[in-house]
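> Got a sequence here, can you build the structure:
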Amino acid sequence: MQIKSNKLDGKWITFVLQNNNNMEVHILNFGGIITKILVPDKHGNFENVVLGYKNYQDYKTDSSNFFGAIIGRVAGRIKKAYFELDGNKYELEPNDGANHLHSGSNGFHRVLWDAVPFETATEIGVKLFYISKDGENGYPGNVCVTVTYMLNNNNQLIIDYSATTDKATPFTLTNHTYFNLSGNLKNLIQHHFVTVNSPYYLELNNELTPTGEILNTQNTTFDFIQGRTLNEGINSDFKQNKVVGNGYDHYFLFDKNQIGKIKIIEESSGRILNIETNHPGMVMYTANNLEKGIELDNGPSRKYLGICFETQGPPASLHHETLPTIVLHKDEIYNKQTIYSFGIQL
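Model (predicted):
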């Protein structure tokens, strides 16, 4: 296993993690962005299975796609760009219509993180550190954040998230990587076969914020317990698929008695991705709003070119108390983990 680092303009650094199987993960200290993941297909061909810009300078101006980035303090949409906490009302930046998306235009995806590479007997990785000051982007409390990327020889990429605060604050992190297991963006993601242990999802309104209604996935295009292709939801006339622009951009609640589990199979390449997390749910986003013609590393962007599995808590809990809370209190430790395991179906 080895770690390489390449200095870019100014203080930007790319870290390349490579295990003994030649799997590679490329990470920027800017935004904690995963720019590439190279894994083999069933024929042994190593290809990139995530979306990233061809020119790294474009990450500086990315205000809507969030390719591969750490999202925080709060991942997802906060309705009407405000929340109330401990008797105080906090106004946030409305950067998605009237709503607040992914912590605003200067969230953690725009942070130049302090980065320390490391190696142990079983893994290599990079630890990223940042202190988010009280009042930053409208949020209360000084928050000390650590995000750790780790790669091992089981072809697992592990992301550990930890944080503490000196004042109660909403806090839920995610990584916004777009996956495409066909490799080098050869195909769209409609035929990815996805399984999720989620019996419920959150209903969305026309502004893509949850209404507070928790809907059963059973007998709908949102039922992924036995697995289905994404194409079924993308081409569905079901109102909840249509409201997001034909596809998915919804929060799925995992079975509360189990850890969150997601499995993705791409038949043409034979690639499999298993995801496990201790987050209570995740947003599955099928790139319904991805603009056409952005210059990516393996070709131009287009709708449905990638899929995000944004493991996180539900920001809608700030307005709907029936959902799992995302408030981090003083003297609590935020400790979440998501594991991405890559394999082959022969």
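
> Going by C-alpha atoms from here, please, whenever you check contacts or count neighbours.
Noted.

> Kindly confirm my reading that Lys60 is in a helix.
Yes: when classified by DSSP: H, G, I helix; E, B strand; the rest coil, Lys60 is found to be part of a helix.

> Number of residues surrounding it?
Other residues within reach of Lys60 by the criterion other C-alpha atoms under 10 Å amount to 11.

> now it: how far from Gly32?
As defined by C-alpha to C-alpha, to the nearest Å, Lys60 lies at a distance of 13 Å from Gly32.

> and what of Ser132?
15 Å.

> which one of those two has more residues nearby?
Per other C-alpha under 10 Å, whichever of Ser132 and Gly32 has more neighbours is Gly32, with 29 against 21.

> Could you look up the SS state of that one?
In three-state terms, and counting by three-state DSSP, Gly32 is coil.

> Here is a second sequence; please produce its structure as well for comparison:
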Amino acid sequence: MPTATSFGHTTDGIEVQLFTLRNARGAIATISSYGGTLTSLLMPDKTGQLGDVVLGFDEVSGYQSPAFRKSNPYFGALIGRYGNRIAKGRFTLDGQDYGLATNNGPNALHGGTLGFDQRIWQAALGTSAAGETLTLTYHSPDGEEGYPGNLTVTVVYTLTADNALRLDYSATTDQATPLNLTNHAYFNLSHGTSKDILSHEITLAADRYTVVDDTLIPTGELRSVAGTPFDFTMPHAIGERIAQVPGGYDHNFVLNEGLRVTASVYDPASGRTMAVMTDQPGIQLYTGNFLDGSLTGKNGTVYGQHAGFCLETQHFPDSPNQPDFPTTILRPGETFRSGTVYQFGVRH
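Below you'll find the predicted structure:
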């Protein structure tokens, strides 16, 4: 059965729980009630040795430290109401203008100043036919961070028998509201034996990406990846062409329709593989460009630039202001549902 232990206390004295899911193969996932944060994920390498493949901290204080809040990398957290950026922190919905906190230059990012990543989620442990589960629920009141509507979000983490971590998202609202939910795990499949992820080989089922301006807001153009450093339709090491991308990869890729495996990653050093499956229209590849060595995580690991990569399944950035993008508006009477699977394996 899954278990719960104390993960310490928040800066305002609330006790945070840490939940542990296991499977018969020895894989272990731990998730915090603070931010619904995936704090560790132990998966075997090609020799059968378990290693932690996500960045994070040993206790909740790490996620609230001044250094963490300053750089705000969102390690492992559930992101909402709106993952990624909204231009100038403004959108119009059904003729009404809404203003959000601008917490990323001129733009709103990842739900605002106090997004879902900093909230305490209600938790229930369980088991399903697929494996041990953790069900997390958060009620976001009307007006929170400037968003309309009372929103109820449920996220179910499942650690499956075949070494996959599944996230199932659902949400309902009593007023129309933008919604873009994701998880912001930073992966390093080498279990910290490599200080960066530049040698990881990645494949993306994406023929196009959303071109962005200098504040990382989409221009509206969906450009072909062909002949560019954004072409991962065949495997490429992350570091192979990253120098050709000013600042590194932090871009939304437009996923090809009808394909279930949307991304795959291989770490030659450990032999670990990770496949990402999702029903979302986009995936954000972020290569830890802003990590600068100011954060020390689990086992005393210093997180420098490119220490981890993110593959955030999502709708496109700034969709509320981009009518040609797939809609992110959830309306009363509707239920938002989405699933993302991180499937781990090895290559010998």
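
> Do you have the helices of the stretch 51-200 of structure 2 handy? List them.
In order along the chain, the stretch 51-200 of structure 2 carries the following helices (DSSP state H, counting those that start in this stretch): 66-71.

> Give the equivalent position in structure 1 for Leu56 of structure 2.
Residue 56 of structure 2: Gly, not Leu. Correspondence of Gly56 of structure 2 to structure 1, assessed by TM-score structural alignment: Gly52.

> residue contacts, the aligned residue in structure 2 for His102 of structure 1?
Residue-level alignment of His102 of structure 1 against structure 2, with TM-score structural alignment as criterion, gives His110. Shown here is His110 of structure 2, whose contacts under the criterion C-alpha atoms under 8 Å, 6 or more residues apart in numbering are Ile79, Gly80, Arg81, Tyr82, Gly83, Asn84, Arg85.

> for Glu267 of structure 1, same thing?
Taking C-alpha under 8 Å, 6+ apart, we find Glu267 of structure 1 in contact with His192, Gln345.

> cool, and Arg119 of structure 2?
Tyr34, Gly35, Tyr138.

> what about it, distance to Asn84 of structure 2?
Here the criterion is C-alpha to C-alpha. By it, Arg119 of structure 2 lies 18 Å from Asn84 of structure 2.

> do the same with Phe230 of structure 2
When C-alpha to C-alpha is applied, the distance between Phe230 of structure 2 and Asn84 of structure 2 equals 19 Å.

> is it true that Tyr340 of structure 1 touches Asn152?
No: checked against C-alpha atoms under 8 Å, the pair Tyr340 of structure 1 and Asn152 is beyond contact range at 10.8 Å.

> out of these two, which sits in the busier spot?
Applying other C-alpha under 10 Å to Tyr340 of structure 1 and Asn152 shows that Asn152 carries more neighbours, namely 22 against 18.

> show me what contacts the counterpart of Leu85 of structure 1 in structure 2?
Alignment note: Leu85 of structure 1 maps to Leu93 in structure 2; criterion TM-score structural alignment. By C-alpha under 8 Å, 6+ apart, Leu93 of structure 2 lies in contact with Ala176, Thr177, Pro320.

> just Ala87 of structure 2 next, same as before
Contacts of Ala87 of structure 2 by C-alpha under 8 Å, 6+ apart are Pro106, Asn107, Ala108, Ile217, Asp318, Asn321.

> Show me just the buried residues among the residues you listed.
Burial by neighbour count, judged by 16 or more other C-alpha atoms under 10 Å, picks out Asn107, Ala108, Ile217, Asp318, Asn321 from those.

> any idea which of those is closest to Glu240 of structure 2?
Compare each of these with Glu240 of structure 2 using C-alpha to C-alpha and the shortest gap goes to Ile217, at 25.0 Å.

> wait, what's in contact with the equivalent of the closest one over in structure 1?
In structure 1, the residue paired with Ile217 of structure 2 is Thr209, using TM-score structural alignment. Thr209 of structure 1 sits next to Arg77, Ile78, Lys79, Ala316 when contact means C-alpha under 8 Å, 6+ apart.
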